[in-house]
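A.B. asks: what follows is a predicted protein model with its sequence.
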Amino acid sequence: MDAKLKGAPSFIWRSLWSSLGILKEGLVWRVGNGSGIKIWKDKWLPRPVTYQIQTPINMLDSETRVEPLIDKDCRSWTVDLVQSVFREEEAKLICSIPISRRGASDRRIWVGSDRGTYTIKSAYFIETKLSNRSFGEPSTTGSKNSEWRDLWRLEVPGKVKILIWKCLNNILPTKDRLYKKNIVDNYLCPVCEREKETIMHALWVCPAAADIWGGETSTFRKWRRDYPDFQQLWGEMIKKLSQENIELAAACSTTYHIWTRRNAYTFQNQPKNPASIVSLAQTDLASLKEIKQSNNTNAVRSQERGPSQLWKPPEWPFFKVNFDVAFDKDKESMGMGIILRDSEGGLQATFTAPKTHILLAFQAKVSALHRAMELCSELGLNQVIIEGDAKVVIDSVNSKNEDNSWLGQEIDDL
């Protein structure tokens, strides 16, 4: 990680070295026993963007490892020491980091993905963040976030949202874009064959698109045609089409079908009537509305029926443990409940306890599952069925893939 690029390097080494910045940005330490992590220098806090301690160096010198902050006997943080060394906010965050109960070694994980595993896609996003940081974030970041919220909240099919997202990011594969990448030999619109096919031309200006937007009953009949880019057109739509987003949803769906009409004509030589495009857009929205109403009706019926699965006792000689948690995000705490019953349904043991320094519901459920397993071990039981409603936790435990996420060591401990 600290390698230098010396004189006359090979092409392969120079290529590998050029990606070092991305690796340094995406690799962080996950605490195991703390022996390999330097408190003040390494990246080990689950907090973007730096993942490093911001508290000024005090009490412990600059080379001190994380290990002295951990009580080796209890396999937990030495809370008093942590609170005396770090600022309150960082102390709470540190105490919420799970520690390997097995004393496993510290591990480097990749923050670009939820599972902590490197992927090309996650590296691309980290590279994009680095580029934005180098050149400075645009002053319109707030408005951009608002644009995305307006888009993702729309009640339109996912395929429509993806198309609009591509338009706003200027990555729709129009002839102009493909020509610049030397994929096609000209940039003319394949429909009108007269002008450069940009996103605005294909979806708004081209006569084939203008006929649709300019229909007798169209809201857009008198709208201007000279918007410089799709971002400005989208902003105008958000501003003017406010009738519970019904008109905006219709506009998005129409945009999608204008693009599919263009593709059908270009690749299959199948021209479509402008009236059919409006009809298809309306059908899409009507179908989506019908599906949502059906789902809501089914949800109400399900609630009226109550739980669909009743508790069943295990077969002899097994015992069954059920666990559940109550998680308070604001107070960063949880309460757990565990109950143990035999094959006849007879109560054998119960356990309840609170726990602090819990930041995530997943973390709370893992803690409860671990305590349930400990309870069985304390009672000398080894033929036990453990049952809970924490599907994500159960799937993680049963998964054959290694979990390199921030909380992965808790799954490993199980």
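C.D. replies: All right, it came through fine.
A.B. asks: going by C-alpha atoms from here, please, whenever you check contacts or count neighbours.
C.D. replies: Noted.
A.B. asks: so residue 356 makes contact with residue 328?
C.D. replies: No. Using Cα atoms under 8 Å as the test, residue 356 is too far from residue 328 to be in contact (9.7 Å).
A.B. asks: which residues are common contacts for the two?
C.D. replies: Common neighbours of residue 356 and residue 328, using Cα atoms under 8 Å, 6 or more residues apart in numbering, are residue 334.
A.B. asks: tell me how far residue 153 lies from residue 243.
C.D. replies: 14 Å (Cα to Cα, to the nearest Å).
A.B. asks: need the contact partners of stretch 184-192.
C.D. replies: 175-179, 194-197, 202, 206-208, 262, 265-266.
A.B. asks: tell me the buried residues in the helix or strand harbouring residue 16?
C.D. replies: Taking DSSP states H and E as the definition, residue 16 sits inside helix 11-18. In terms of neighbour count (16 or more other Cα atoms under 10 Å), helix 11-18 has its buried residues at residue 17.
A.B. asks: take a look at this one as well, against the first:
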Amino acid sequence: MLQELWKSDLPSKINITVWRATLNYLPTLVNLRTKRLVTEAICQRCKQGLETREHVFCDCAVTKETWKQLEFSWPQSIRQSEFMEWFTWILLNNTTEGGRIFICAIWAIWSARNSWMHEEQRRSGTETANFILRYMQELKDTKNKDLALNQEPELWRPPKQGFFKINFDAAFDSIRHKSCSGIIIRNFRGEIIASKTTVHTNIFSSFAAEANACLQAVREGRNMGLNHVIIEGDSLTVIKKAQSPERDRSEIGTFIFDIKAQAADFYECQFQQV
């Protein structure tokens, strides 16, 4: 099963943390008490048991909430078993993508535990689950973008006469929670009509950065008084959400709502992925 871990195509910080967990090298309170570094070993999150490795990842009430939100389940007999038996069962009974989410969850649960213990950031199990799903989506979007960059570049295609094409893209700084959106507007001859870059603060994912860049593209076209536009970007997820008539309830739902509301001011507005 450790081979599956190293083949998971996840960041090394995740694989190393999970590898340390399989060896029981993580500094749980029980491990620290064994080394006489602490005297109290009760789990500080749920106060319902000794903080062993198995408790952190299986039995803690906060952790159980995370697994429930991620829709992971396993036989009752496995729950109290030795860690590697539980770890192996999960990887053997899930898809490749499910295994990647599980491995990421082990890392995220330990990180959330550390934030609770050392930084007093009390993240619920549901919040941890949402973070895991967002993080996995960001990894997927980044990989897709890298694959697209390595392929033969597609030539930009001008819109038909009477339309303006607005291309958007975004850069994301995960450390400072900032993003930069860039847009460029061309007419049917391919002539540049306008371009703009804007730095944004309080952006917490690359997913949100792309959605915000799309919103900036729509706003700029509306501010210029354009009537027939094509909004084009490389984020397939954002484009699909903008095209969908359904209300979006994801973390970027607010951006998508604003995009649709402002796009309604055009005579015609199309969303395309490139």
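C.D. replies: All right, it came through fine. What you see is a predicted model, and the numbers here were worked out from it, not measured in a lab.
A.B. asks: please state their TM-score.
C.D. replies: The TM-score (TM-score structural alignment, normalised by the length of the second structure) is 0.52; 154 aligned residues with a Cα RMSD of 2.2 Å.
A.B. asks: which stretch of the second structure lines up against the helix holding residue 16 of the first structure?
C.D. replies: Aligned using TM-score structural alignment, helix 11-18 of the first structure spans no residues in the second structure.
A.B. asks: again with stretch 123-137 of the first structure
C.D. replies: Residue span in the second structure matched to stretch 123-137 of the first structure, by TM-score structural alignment: none.
A.B. asks: what's the answer for stretch 323-336 of the first structure, then?
C.D. replies: So stretch 323-336 of the first structure sits over no part of the second structure, by TM-score structural alignment.
A.B. asks: now the end-to-end length of that stretch.
C.D. replies: End to end - Cα to Cα - stretch 323-336 of the first structure spans 7 Å.
A.B. asks: ditto for stretch 196-209 of the first structure
C.D. replies: Span of stretch 196-209 of the first structure from end to end, Cα to Cα: 14 Å.
A.B. asks: now swap in stretch 258-272 of the second structure and tell me
C.D. replies: End residues of stretch 258-272 of the second structure are separated by 17 Å (Cα to Cα).
A.B. asks: name the residues that touch that stretch?
C.D. replies: By Cα under 8 Å, 6+ apart, stretch 258-272 of the second structure touches 214-215, 218-219, 222, 226-233, 239, 242-243.
A.B. asks: 7 Å - rerun?
C.D. replies: Residues outside stretch 258-272 of the second structure that contact it (Cα atoms under 7 Å, 6 or more residues apart in numbering): 215, 218, 227, 228, 229, 230, 231, 232, 233, 239, 242, 243.
A.B. asks: can you pick the most crowded of the residues you listed?
C.D. replies: Among the contacts of stretch 258-272 of the second structure, residue 218 has the most neighbours (other Cα atoms under 10 Å), with 28 neighbours.
A.B. asks: which helix is the longest one in the first structure?
C.D. replies: The longest helix of the first structure (DSSP state H) is helix 274-305.
A.B. asks: which helices and strands does that helix pack with?
C.D. replies: Contacts defined by 3 or more Cα pairs under 7 Å, 6 or more residues apart in numbering; DSSP states H and E place helix 274-305 of the first structure against helix 246-268.
A.B. asks: buried residues in the helix it packs on?
C.D. replies: Buried residues in helix 246-268 of the first structure (16+ other Cα under 10 Å): 247-259, 261-263.
A.B. asks: of those, which is the nearest to residue 362 of the first structure?
C.D. replies: residue 249 (35.3 Å; Cα to Cα).
A.B. asks: aligned partner of the closest one in the second structure?
C.D. replies: Aligned partner of residue 249 of the first structure by TM-score structural alignment: residue 100.
A.B. asks: surely that match meets residue 8?
C.D. replies: Yes. Applying Cα atoms under 7 Å, one finds residue 100 of the second structure in contact with residue 8, separated by 6.0 Å.
A.B. asks: now, which of the buried residues of helix 246-268 of the first structure sits nearest residue 352 of the first structure?
C.D. replies: Distances from residue 352 of the first structure to the buried residues of helix 246-268 of the first structure, taken by Cα to Cα, are shortest for residue 249, at 49.4 Å.
A.B. asks: what's in contact with stretch 269-287 of the first structure?
C.D. replies: Residues contacting stretch 269-287 of the first structure (Cα under 7 Å, 6+ apart): 156, 211, 212, 250, 253, 254, 257, 258, 261, 264, 265.
A.B. asks: same list (those) but as CSV, adding distance to residue 408 of the first structure.
C.D. replies: Below are the contacts of stretch 269-287 of the first structure laid out as CSV (distance: Cα to Cα, whole Å):
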residue, distance to residue 408 of the first structure
156, 36
211, 56
212, 53
250, 44
253, 42
254, 45
257, 44
258, 46
261, 47
264, 48
265, 51
